[in-house]
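*Asks:* no FASTA, just this:
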């Protein structure tokens, strides 16, 4: 993996007192790759700077009993997200993965990929030519920028591998010489295979890459539509299989 420049992420975290702030700072200070943590008690937001994966930060907050919800990462127009689902018929909880993408330098994007509910083994993460997921991975086209020749340079659409363990979970932090704007509207596929997809395969995941909020572009903790806090909405999302 290339050397990743430091970047900022903002999480909505239920902070009730100075004790909450101290516990969050202490826990995050022990995470490798975090350079600085700022807690905003009044706004219930935590700002983190460093090279740690957003998924690692969320996991650390959960370990101390805090639900951290990513509200923004990187600068304006430099972040994206992809919800990965299986298109297998009758699959329970079709959402099986989440990719957070953030551009941290010129033509340098990191991909924080988290998976669950899959069979153990090695999976390939790829960017596809099209954003058509109407037939699952089968309608996404070939791997982006892969013309099928034996080039010595790896096509940028081949992001890398992630290993899923015996619990069905896996995570990896990848990087690639890509600008975020090149990916918006394309699809991502995570599967043991990169072609000849079968729609009834529960281990083949697909999703469309969409633009996400940059730091401080989305700092609300209460939805103006439902009146629910982001943590109440998280409970509903978890019930639908969201990571």
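*Replies:* Received, thanks. The structure displayed is predicted, hence computed values, not measured ones.

*Asks:* Please make it C-alpha for all contacts and neighbour counts, starting now.
*Replies:* Noted.

*Asks:* which residues sit against the longest strand seen in the chain?
*Replies:* Ranked by residue count, the top strand of the chain under DSSP state E comes out as strand 95-105. Counting contacts by CA atoms under 8 Å, 6 or more residues apart in numbering, the residues outside strand 95-105 that touch it are 4-7, 54, 73-74, 78-86, 109-118, 178-180, 205, 240-243.

*Asks:* Give me the buried entries from those.
*Replies:* Burial by neighbour count, 16 or more other CA atoms under 10 Å: within the contacts of strand 95-105 this picks out 4, 6-7, 54, 73-74, 78-86, 109-118, 178-180, 205, 241-243.

*Asks:* next up, a second structure to put side by side with the first:
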């Protein structure tokens, strides 16, 4: 059973009615225990076991946008932006994986992909974080050799996600992994679990796992490197195909 965890989202809020509208929508999701709002800071804090992607969808259903600002405690969250290396695709970003460690022996994985051909896709953590040659430079499945020797499933095998006719697929998983073990490694999402990958396949995605902000750790509204607000950054990412 997944322990409750906390996530925070930047949401355009103009009054108490906005908060009520968003909260009502969120409480329709199974696994939501508590919703708090900060009107001045334009933040919504959610506690429970619901997937962050489901929370974003519920907020967007009210006509407002939402940006995940943090998950879990400090040093307990990670993110992986999934891209195709195919030269035939204009928007290379096709997915996002959010990871939150909710206990010493459990990390939850919220995977969302879009723009792919319908079918079953495999998500695996790889030994290396080198994506210079796409999936081919990431190495084998993380701890596959050790698992084979011990006769146990490799921890680098996350599982599968189904993509429907809309080209969209989402899955919410939990694994006995700690965040620090995965930082700097990479993740492949493809129609095969292992073997020789084709980096020119538009439906083969790869990304590096990086640390993400914990709850309340990221309160910036303007990026110091670009000078853009989080909403300007959000629009750019949406235009690029990022979820």
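*Replies:* Sure, I can see it. Remember, it's a predicted structure, so these values are computed and weren't measured experimentally.

*Asks:* so what number do they get for TM-score?
*Replies:* Their TM-score after superposition, calculated using TM-score structural alignment, normalised by the length of structure 1, is reported as 0.96; 241 aligned residues with a CA RMSD of 1.3 Å.

*Asks:* circling back to that earlier point, what's the longest strand of structure 1 aligned against in structure 2?
*Replies:* Residues 93-103 of structure 2 are matched to strand 95-105 of structure 1 when aligned by TM-score structural alignment.

*Asks:* Can you get me the start-to-end distance on stretch 5-14 of structure 1?
*Replies:* The first and final residues of stretch 5-14 of structure 1 sit 28 Å from each other (CA to CA, to the nearest Å).

*Asks:* what range in structure 2 matches it?
*Replies:* On structure 2, the counterpart of stretch 5-14 of structure 1 by TM-score structural alignment is residues 3-12.

*Asks:* check contacts around residue 151 of structure 1.
*Replies:* Under the criterion of CA under 8 Å, 6+ apart, the contact list for residue 151 of structure 1 is empty.

*Asks:* Give me the contacts around the match of stretch 5-14 of structure 1.
*Replies:* Outside of stretch 3-12 of structure 2, the residues that reach it under the criterion CA under 8 Å, 6+ apart are 42-49, 52, 64-72, 102-103, 215-216.

*Asks:* So for it, what gets flagged as buried?
*Replies:* Applying a neighbour-count criterion of 16+ other CA under 10 Å, the buried positions in stretch 3-12 of structure 2 are 4, 5, 6, 7, 8, 9, 10, 11, 12.

*Asks:* do the same with stretch 36-49 of structure 2
*Replies:* Along stretch 36-49 of structure 2, the positions that meet the burial threshold by neighbour count (16+ other CA under 10 Å) are 37, 39, 43, 44, 45, 46, 47, 48, 49.

*Asks:* can you check stretch 85-102 of structure 1 too?
*Replies:* When neighbours are counted by 16+ other CA under 10 Å, the buried residues of stretch 85-102 of structure 1 are found to be 85-88, 94-102.

*Asks:* ditto for stretch 149-169 of structure 1
*Replies:* So stretch 149-169 of structure 1, judged by 16+ other CA under 10 Å, has buried residues 155, 156, 157, 158, 159, 160, 161, 162, 163, 164, 169.

*Asks:* ok so, going back, save the buried residues of stretch 36-49 of structure 2 as JSON lines, and put in secondary structure too.
*Replies:* Converted to JSON lines, these look like this (DSSP: H, G, I helix; E, B strand; the rest coil):
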{"residue": "37", "secondary structure": "strand"}
{"residue": "39", "secondary structure": "coil"}
{"residue": "43", "secondary structure": "strand"}
{"residue": "44", "secondary structure": "strand"}
{"residue": "45", "secondary structure": "strand"}
{"residue": "46", "secondary structure": "strand"}
{"residue": "47", "secondary structure": "strand"}
{"residue": "48", "secondary structure": "strand"}
{"residue": "49", "secondary structure": "coil"}
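
*Asks:* can you tell me the mean distance of the strand or helix carrying residue 236 of structure 1 from structure 2 after alignment?
*Replies:* With secondary structure defined by DSSP states H and E, residue 236 of structure 1 is part of helix 230-239. With the two structures superposed, helix 230-239 of structure 1 lies on average 1.5 Å from its match in structure 2, counting by mean CA distance after the TM-score superposition for structure 1.

*Asks:* Does anything pack onto that helix? Which helices or strands?
*Replies:* If you count contacts as 3 or more CA pairs under 8 Å, 6 or more residues apart in numbering; DSSP states H and E, helix 230-239 of structure 1 packs onto no helix or strand.

*Asks:* Name the residues that touch it?
*Replies:* Judged by CA under 8 Å, 6+ apart, the contacts made with helix 230-239 of structure 1 from elsewhere in the structure are 12, 67, 69, 221, 222, 223.

*Asks:* roughly how far out does it sit from the chain middle?
*Replies:* 17 Å (CA atoms, centre = their mean, to the nearest Å).

*Asks:* Can you list the buried residues in it?
*Replies:* Going by neighbour count (16+ other CA under 10 Å), the buried part of helix 230-239 of structure 1 is 230, 231, 234.

*Asks:* Save those residues as a markdown table, and put in distance to residue 33 of structure 1 too.
*Replies:* Shown next, in a markdown table, are the buried residues of helix 230-239 of structure 1 (distance: CA to CA, whole Å):
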| residue | distance to residue 33 of structure 1 |
| --- | --- |
| 230 | 27 |
| 231 | 26 |
| 234 | 26 |
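
*Asks:* Residue 124 of structure 1: which of those is nearest?
*Replies:* For the buried residues of helix 230-239 of structure 1, the minimum distance to residue 124 of structure 1 (CA to CA) is 28.4 Å, reached by residue 234.
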